[in-house]
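Sequence and computational prediction follow.
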Amino acid sequence: MNIMVKFLNLLRQATALGIVVFGKIIKTLNIFIFYLSKSKCEKFKDCVLLAKLIERQPDNSDRYLEYPWMLENIDITQGRLLDVGSTASNMLYDLLPKTVEINSIDLNAKPIGNDRIKFSVGDIRKTEYPDNFFDMVTCISTLEHIGVSGRYGSDDDPTGDIKAMKEIKRILKSGGAALISVPYGIKDVLPINKLYNKGRINELLRDFSSVEIEYKKYSKKFNLWLTVDEAEAAKTDMIKDRWYAIAFIKAKK
């Protein structure tokens, strides 16, 4: 029995070592994939930083929270919806009534793979959509990259996110809502993400008639996301705390 226990312990240690080594290989591959494809960052040093941050990302990442929240808060059964950044376009088409027309916009061409989704290559800071055109806009984990130089092909524009929100308001119908998720915390991690705080959020949303915000923060101790108040979310340091907090925003025109 003792021999078997020792063998199993050795096997566990070898497996743990293998996982660590495999993780390092994946990190290195990510760096070169990001750099060669230019899909996420343009500069090599930025690709290194991004791969390092992704290595620290919680297993139950942002999307496990963002997409359910988004779907729970979509309250239209017909009309037009615009997905900014095209992160959820196919999901929205599959799960919403077919009386909702799904539109999608992104700086870069993407293989959406569904001809019924109206995809446009364009800049949400200045679009060709008419005023008061959409019943709802979704912008999931996208706003923080707008105007961050080299990120997903963006140029350098410190007020790019503010311009984007003004444009979203313009193309929303009166009474329409924008569903937005953004990283929240004490300082930006550039050139990867802007991190938002109360002042920045107020500036983004000051022209909307009503705003609802909830916050989630990752707990390293419990390995899960907890609902917190704004003050606790605002203390989050993406580097020290492993990840940023998330603000979930529903803003009505």
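Nice, thanks for sending it over.

CA atoms for contacts and neighbours, from now on please.
Will do.

At which residues are the helices of this structure located?
In the chain, the helices defined using DSSP state H lie at 2-37, 44-56, 63-73, 89-95, 160-171, 198-205, 230-234.

would you turn the ones you listed into a markdown table with mean neighbour count and distance to residue 249?
Output for the helices of the chain, formatted as a markdown table (neighbours: other Cα atoms under 10 Å; distance: least, Cα to Cα, whole Å):
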| stretch | mean neighbour count | distance to residue 249 |
| --- | --- | --- |
| helix 2-37 | 13 | 30 |
| helix 44-56 | 17 | 24 |
| helix 63-73 | 14 | 10 |
| helix 89-95 | 16 | 18 |
| helix 160-171 | 21 | 12 |
| helix 198-205 | 14 | 9 |
| helix 230-234 | 18 | 12 |
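
now the ones you listed in a markdown table, with distance to residue 130?
Listed next are the helices of the chain as a markdown table, based on distance: least, Cα to Cα, whole Å:
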| stretch | distance to residue 130 |
| --- | --- |
| helix 2-37 | 34 |
| helix 44-56 | 37 |
| helix 63-73 | 24 |
| helix 89-95 | 21 |
| helix 160-171 | 6 |
| helix 198-205 | 21 |
| helix 230-234 | 35 |
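
this is the other structure I want to compare:
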Amino acid sequence: MAEKFLVPVSLPSWLCNSARRVKRAFIPPASPTSRVNIWGERHVEWTFLSSQMPCGPGEAIEFGCEDGFMSLVAAQRGFHVLANDLLEQTFVWQHPNVEFRKGDFLKLTFPRNHFDLAINCSSVEHVGVAGRYGIEVNQDDGDLQVMHRLVEIVKPGGLLLMTAPCGQDAVLAPWCRVYGSQRLPKLLQCFKIERDEYWSKNRKNQWVQCSQETALNFQSQHDRLDPHKCTYALGCFALRKIRNSLTPEEPKNLSPGAS
């Protein structure tokens, strides 16, 4: 079988520039929409979560901490932070007020009504979708179970800061869920929305703020080989635990806070 090799060739600058002009003339650049993806989502998420985070002291937990960026922000704000992830993580920093605990969030033991602050940066949408982050078994309601667990361990009146993919309800297997008008109210049902923001990509592949209606009606695009080539909108939420939280069987309508 023949193999193809790409060999770099040095050309004079005048010839290289001429070749580029010829290429652009015969092979026009791809349209902006073909390049739209989710790259840069963490810029939107981290800035929202940081802007809504109060100052400590207090107890905080981050579910799905990954590299621990938001855990470090919380520690710098004066919280003692329990950073949890399903996979082993090696932080590039060390802080005396951050403790890492590896394991399945739904199987670990946490005290009830204990945490003043919970952080969930685009993590809940992966729970129960097998194929990524060490998740091996599909669970239709895994994400709802995580939210119910969070409401159990957060203090009455405590704060949950979270982000999640939004759009028309869908599962982009094996990557994540996308939350629309059907599932998002179920996800947030045990909390009061104090602030919400919604973002989507424009044709230049830039994140721009949009209305809730635009975000929840966004038609996501699925790429089975690369999660970063998928496309969806984003929802960012500051949620307060209500003292008499609803049970998971009693969904309520979305009541957005200031947007």
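Arrived safely. All of these numbers come straight from a predicted model, not from anything done at the bench.

follow-up on the earlier one: for the helices of the first structure, which one sits closest to residue 119 of the first structure?
helix 89-95 (9.0 Å; Cα to Cα).

In terms of secondary structure, what does the closest one contact?
For helix 89-95 of the first structure, the packing partners by 3 or more Cα pairs under 8 Å, 6 or more residues apart in numbering; DSSP states H and E come out as strand 100-106.

Average offset of the strand it packs on relative to the second structure?
Compared with the second structure after fitting, strand 100-106 of the first structure has a mean deviation of 1.0 Å; criterion: mean Cα distance after the TM-score superposition for the first structure.

contacting residues around residue 152 of the second structure?
By Cα atoms under 8 Å, 6 or more residues apart in numbering, residue 152 of the second structure lies in contact with 112, 113.

any idea what it aligns with in the first structure?
Mapped onto the first structure by TM-score structural alignment, residue 152 of the second structure lines up with residue 170.

same question, residue 44 of the second structure
With TM-score structural alignment as the criterion, residue 44 of the second structure matches residue 65.

what about the aligned residue in the second structure for residue 152 of the first structure, how many neighbours?
Matched by TM-score structural alignment, residue 152 of the first structure corresponds to residue 133 in the second structure. Applying other Cα atoms under 10 Å, we find 15 residues neighbouring residue 133 of the second structure.

Would you agree residue 133 of the second structure is in contact with residue 86?
Yes: between residue 133 of the second structure and residue 86 there is a contact at 7.3 Å, judged by Cα atoms under 8 Å.

Give me the number of neighbouring residues for the residue nearest to residue 92 of the second structure when sequence neighbours are not counted.
Nearest residue to residue 92 of the second structure, sequence neighbours excluded (Cα to Cα, 6 or more residues apart in numbering): residue 67, at 7.9 Å. By other Cα under 10 Å, the residues close to residue 67 of the second structure number 16.

Now do residue 67 of the second structure against residue 176 of the second structure, distance only.
In this view, residue 67 of the second structure and residue 176 of the second structure are 19 Å apart by Cα to Cα, to the nearest Å.

now do residue 131 of the second structure
Counting by Cα to Cα, the gap from residue 131 of the second structure to residue 176 of the second structure is 10 Å.

For residue 240 of the second structure, give me its contacts.
Applying Cα under 8 Å, 6+ apart, the residues contacting residue 240 of the second structure are 157, 158, 159, 160, 191, 192, 193, 194.

Turn the residues you listed into JSON lines, including distance to residue 63 of the second structure.
Converted to JSON lines, the contacts of residue 240 of the second structure look like this (distance: Cα to Cα, whole Å):
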{"residue": "157", "distance to residue 63 of the second structure": "19"}
{"residue": "158", "distance to residue 63 of the second structure": "15"}
{"residue": "159", "distance to residue 63 of the second structure": "14"}
{"residue": "160", "distance to residue 63 of the second structure": "11"}
{"residue": "191", "distance to residue 63 of the second structure": "17"}
{"residue": "192", "distance to residue 63 of the second structure": "19"}
{"residue": "193", "distance to residue 63 of the second structure": "19"}
{"residue": "194", "distance to residue 63 of the second structure": "20"}
